[in-house]
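Undergrad: Below are the sequence and a predicted model; questions follow.
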Amino acid sequence: MELVYGTAVAVEGRAVLLRGPSGSGKSDLALRLIENGAQLVADDQTRLVRESGRLVASAPDTIAGQLEVRGVGIVPVDNVRRAPLDLVIDMVPPEQVERYPEAGSCTYLEITVPLLALSPFEASTPAKVRLALRHLTAR
């Protein structure tokens, strides 16, 4: 088991881990994804375990089902207990998003996962997350 700093959301049953420092837009992007049909897996801290050669994301019991929304507080949101992790996205400023990025990856518990860097506050970012799940993680 590995506990990582980041927010995980399930898009069509597949978890995306959003990474970045405090205030980088992880929860904001998660909220926009949730408002468009995704489900929260974990906010701020995500538990990863290996199961049958895959990573599975879940929330520590103390924070399950809760999302911190700046300016509002900690609120309950539509959530799922666990989901297979298929994509990791680093939150970066707009000028650091590559126009034609090379395939990236990161490793947790000796399992490699596709990695992408996106600017969380752009209007198109939730759509980019869904496209990335479809095209970068085709299995």
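TA: Received it, and whenever you're ready, just let me know what you need.
Undergrad: Please count neighbours and contacts with C-alpha atoms only from this point.
TA: OK.
Undergrad: Quick check, central residue of the chain?
TA: The residue lying closest to the centre of the chain (CA atoms, centre = their mean) is L17, at 2.6 Å.
Undergrad: Next SSE downstream of the host helix or strand of it?
TA: If you go by DSSP states H and E, L17 is part of strand 14-19. Sequence-wise, the next helix or strand downstream of strand 14-19 (DSSP H and E) is helix 26-35.
Undergrad: put this beside the first:
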Amino acid sequence: MIRHAGLVARRVGGTWRGVLIEGASGAGKSDLALRALAAGFRLVADDRVVTFVSEGRLFGRAPDPLKGLTEVRGFGIVPEPALPFAEIALVVRCVDDPSGVERLPPPRTERLLGLDLPAFELWPLEPAAPAKIARMLEHLGVAP
């Protein structure tokens, strides 16, 4: 299944863990991904993510025509070293207003291809958004 999303990954406990970044067009997905790259994440896919299940785990990769490319709004499409795929451990849904993010949200999951994944809402333009994603991966039970 192809999702309108971005996918970045970070090494946690020696394993690459992916974060699927979803939201409406223009919500800031690519902006958040660029800032995550600057914070030590690696690109897997920008704008479109091919998702698939293997051995009971969800993975994502870029469609062939988009491999190794990312959008820099106001500049264009640029090459970016990318991982060929990553296990998706977390879903981040971009909201268009910071007031839409609960301060202490209850645990949530999102079902993708029959698997339940931890899911969080995040305002993508917040300066701390990449750091928050890193903390989510490290502290919310998604790391092995």
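TA: In hand now; what should we look at? On a predicted model such as this, the values are computed, not experimentally measured, just so you know.
Undergrad: Relative to the second structure, which residues correspond to the strand holding L17 of the first structure?
TA: On the second structure, the counterpart of strand 14-19 of the first structure by TM-score structural alignment is residues 17-22.
Undergrad: how distant is the matching stretch from the center of its chain?
TA: Centroid displacement of stretch 17-22 of the second structure relative to its chain, using CA atoms, centre = their mean, to the nearest Å, is 2 Å.
Undergrad: try stretch 109-124 of the first structure
TA: Chain-centre distance of stretch 109-124 of the first structure: 7 Å, with CA atoms, centre = their mean.
Undergrad: all strands of the second structure, in order?
TA: Taking DSSP state E, the strands of the second structure run over residues 2-3, 5-12, 15-22, 42-45, 49-54, 57-61, 69-72, 76-79, 86-94, 109-112, 115-122.
Undergrad: quick one, which of those strands is packed in tightest?
TA: strand 42-45 (a mean of 28; mean count of other CA atoms under 10 Å).
Undergrad: with the first structure superposed, average distance for that strand?
TA: Compared with the first structure after fitting, strand 42-45 of the second structure has a mean deviation of 0.8 Å; criterion: mean CA distance after the TM-score superposition for the first structure.
Undergrad: Which stretch of the first structure is that strand matched to in the alignment?
TA: Under TM-score structural alignment, the match for strand 42-45 of the second structure is residues 39-42.
Undergrad: Perfect, I'm done here.
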